[in-house]
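K.L.:
just to be clear, the model below is a prediction. Sequence and coordinates:
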Amino acid sequence: MKTSLYVFINLICVLILSACGGSSDKSVSTNVTGVQDTITSTIDTYLNANSAPNEPGLSIIIKKDDVVVYQSNRGLANKQTNTGINSDTGFRLASVSKPFTALAIMQLYEQGLISMEDKLLDYIPELSSNWQAITVEHLLTHRSGIPDFLNDIWSDKRNSGLTNQGLIQFFAKTPELEFPPGSKGDYSNTGYVLLAEIVARVSGLSFSEYMQQNIFTPIGMHNSYITDETTPLKMGDALNFADKDTYHGFKMYTYGSMAQVSSANDLSKFTLALKNHQIVNQQTLALMIEPHANLVNVGDYGYGFAIRDGFDHSGLWDSFNTLLRFYPEQEIELIYLSNGGEVTDLHMSNIQKLVRDFYKL
């Protein structure tokens, strides 16, 4: 099925930037430029050679030692209104939403309200008793065995208009697992939808309210919010290919695995707050960026972060290409948000390589 293949390819690209550095479309190419004297000239040379002001574009921030050393915005958030991208433009984060969902869980963990060994059914008892062995940690580390509703069992009919509650109802009636919980790791968006529901049920708030009250507002992420069936994309935020706001041509309202909207400026505030332990404490962050699983086609994974020479998460969904990358030993962070599909996916990989080459990472 064409759609299933597209989603599977996107999943592979979600986390493996080094292995998925280019586009699956051979007609998409870029002018390769190299390292220049400064990080500004290095990235500007590349973008000047490869981006146009009247096309969908991107928003980038690079930080070194908590100082912004590069910041740029190119292209359009909305072609129809000719609205340009700036550093406060909100982008759908795609799978970069997952670290935020994991942090919400870990805040509740710090308060003693959740344990990693707690059973999923303790919080969502309407799910099948066949899932009794699944724990919170299994969900965080993609080791639950629950099929991924976006690539393992894609359905246009089911996913059109799908909500978190609709997904829970579907799995309550369709409880078959892909493997015994904890026996291996396989990336699953479903697990992070269920984690968002756990956050809501434990806190007594909607997931959106929890994120606003406990993460976004306290650190000044004023352009960040969760989209769902009651909260559409805000005016001025980036559209897919700068002209549409639907996934695969239809609306989908699940959140936790995706659906967060944030700007580059907001993510810059987030990186500083995370490093300064304003969101979770030092011990909790260390636990999150420690490898807890080895995922098929992904590699080492902690709680909400892929673990490589640093830690990160990337996202690719229906023309949104996003990256949040930490190199803690070198005190470097890379924030990349875009809405241009195949070509901005290629830019994401190329710019990450330029950053690594410039700083000799």
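P.N.:
Structure's in. What do you need?

K.L.:
please make it C-alpha for all contacts and neighbour counts, starting now.
P.N.:
Noted.

K.L.:
can you give me the strands in the stretch 201-350 of the chain?
P.N.:
For the stretch 201-350 of the chain, the strands defined by DSSP state E, counting those that start in this stretch occupy 225-226, 260-262, 293-295, 299-301, 306-308, 310-317, 320-327, 332-338.

K.L.:
which one of the ones you listed is the most hemmed in?
P.N.:
strand 332-338 (a mean of 27; mean count of other Cα atoms under 10 Å).

K.L.:
make CSV from the strands of the stretch 201-350 of the chain and add distance to P56 to it.
P.N.:
Below are these laid out as CSV (distance: least, Cα to Cα, whole Å):
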stretch, distance to P56
strand 225-226, 22
strand 260-262, 17
strand 293-295, 32
strand 299-301, 31
strand 306-308, 28
strand 310-317, 15
strand 320-327, 10
strand 332-338, 8
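
K.L.:
second structure for comparison follows:
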Amino acid sequence: MGESVDALMRDYQGDVPGASVLVIENGKSVVSRSYGYADLEKRIAASPRTNYRLASVSKQFTAASILLLAQDGKLGLDDPVRKWLPSLPASADAITLKHLLTHTSGLIDYEEVMAQDATENEQVHDADVLRLLETQGRTYFAPGSGYRYSNGGYALLALIVEKASGKRYAAFLHDRVFEPLGMKRTVAYEKGVSEVADRAYGYSLIDGRWQRADQSSTSAVLGDGGIYSSIDDLTKWDAAQYDDRLLDAPSRKLAATPWTKTDDPAVEYGYGWRVTGETLWHSGETIGFRNVIVRYPQRKLTVVVLTNRDDPEPYKKALQIARLFL
């Protein structure tokens, strides 16, 4: 099977930004391969230990954090968001944590109201997202009446984790998720606070050349996409989806339940997971990175593809890899 995966990943081989591919079958890693470079300038090859910025694959960790705190009795999924973030305007009165988890809040996109000329040197953080949304006295629709994917909703969830736990969000993830699962090299990256071991840097193809494009003005927001991880560590994350080592069975069921239809008729949304047929999956797209995790829980099969380049989007590639094992 490894040779078949290699053939599918041909475009990532050689003197180009790379990729790491993980296939887990019945709890065992049956493919763990890397291609190309994690750092083109320093000629550092990608490896199973390479940590890529997960982008929106991070959302499942934010959702799990909320579910952990619900298990602890520290918060309720039906809590109004303004119970935790009272500075939000009255237009947010009807929004609950469940609405944030399922992208059914109707919140205004923070990317639409932030300074359009912001650069990577003027990065927005989760607390800045709150400040931006404090100025928006409207929603796109009545909370619960529609679906609109919301990065801002997950930034607010990270702030709620901080309020309910009394810990910085990155510290909560380390203490309650990464460390207990043995994901010792996974980190919610904060510039000047933490470091990323074996870090992959992102690239864009510009005028026929791969050029570093690793950070944008929104790259420092943690709740919607700020985690770095590797296929080595994501093996442990996947294992935790099958037993009680992190979330109990009712919480895992809540995360995997298709709570709402989305703007794609083939896709529904749970808590940090997209649901299509028998699969739970999520993609992550940000400047310099494209990632996906696709799980077939009933078949005990998972495919992860992490890449440090803007293009192409790897979801279809992951499905092709999965078909080799189905």
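P.N.:
That came through fine. Not measured: the values here are computed from a predicted model.

K.L.:
quick one on the thing from earlier: out of the strands of the stretch 201-350 of the first structure, flag the one nearest A52 of the first structure.
P.N.:
Of all these, strand 332-338 sits nearest to A52 of the first structure, with 13.4 Å by Cα to Cα.

K.L.:
what residues in the second structure pair up with that closest one?
P.N.:
Using TM-score structural alignment, strand 332-338 of the first structure corresponds to residues 301-307 of the second structure.

K.L.:
what's the mean deviation for the matching stretch versus the first structure?
P.N.:
If you overlay the two and look at stretch 301-307 of the second structure, the average distance to its match in the first structure is 0.7 Å (mean Cα distance after the TM-score superposition for the first structure).

K.L.:
from the chain's centre, how far out does that stretch sit?
P.N.:
In terms of Cα atoms, centre = their mean, to the nearest Å, the centre of stretch 301-307 of the second structure is found 13 Å from the chain centre.

K.L.:
show me what V68 of the first structure lines up with in the second structure.
P.N.:
In the second structure, V68 of the first structure lands on S29 (TM-score structural alignment).

K.L.:
just give the closest residue to that match, not the sequence neighbours.
P.N.:
Residue nearest to S29 of the second structure in three dimensions, not counting chain neighbours: V23, with 5.9 Å by Cα to Cα, 6 or more residues apart in numbering.

K.L.:
test my guess that that neighbour contacts R33.
P.N.:
No. Counting by Cα atoms under 8 Å, V23 of the second structure does not reach R33; the two are 9.2 Å apart.

K.L.:
where's the residue nearest to S29 of the second structure relative to R209 of the second structure, distance?
P.N.:
30 Å (Cα to Cα, to the nearest Å).

K.L.:
tell me which of the two has more neighbours.
P.N.:
V23 (27 against 10; other Cα atoms under 10 Å).

K.L.:
A164 of the second structure maps to what in the first structure?
P.N.:
Under TM-score structural alignment, A164 of the second structure pairs with V202 in the first structure.

K.L.:
thinking its match is in contact with G112, fair?
P.N.:
No. Using Cα under 8 Å, V202 of the first structure makes no contact with G112, being 11.0 Å away.

K.L.:
so which of those two has more stuff around it?
P.N.:
When V202 of the first structure and G112 are compared on other Cα under 10 Å, the one with more neighbours turns out to be V202, at 13 against 9.
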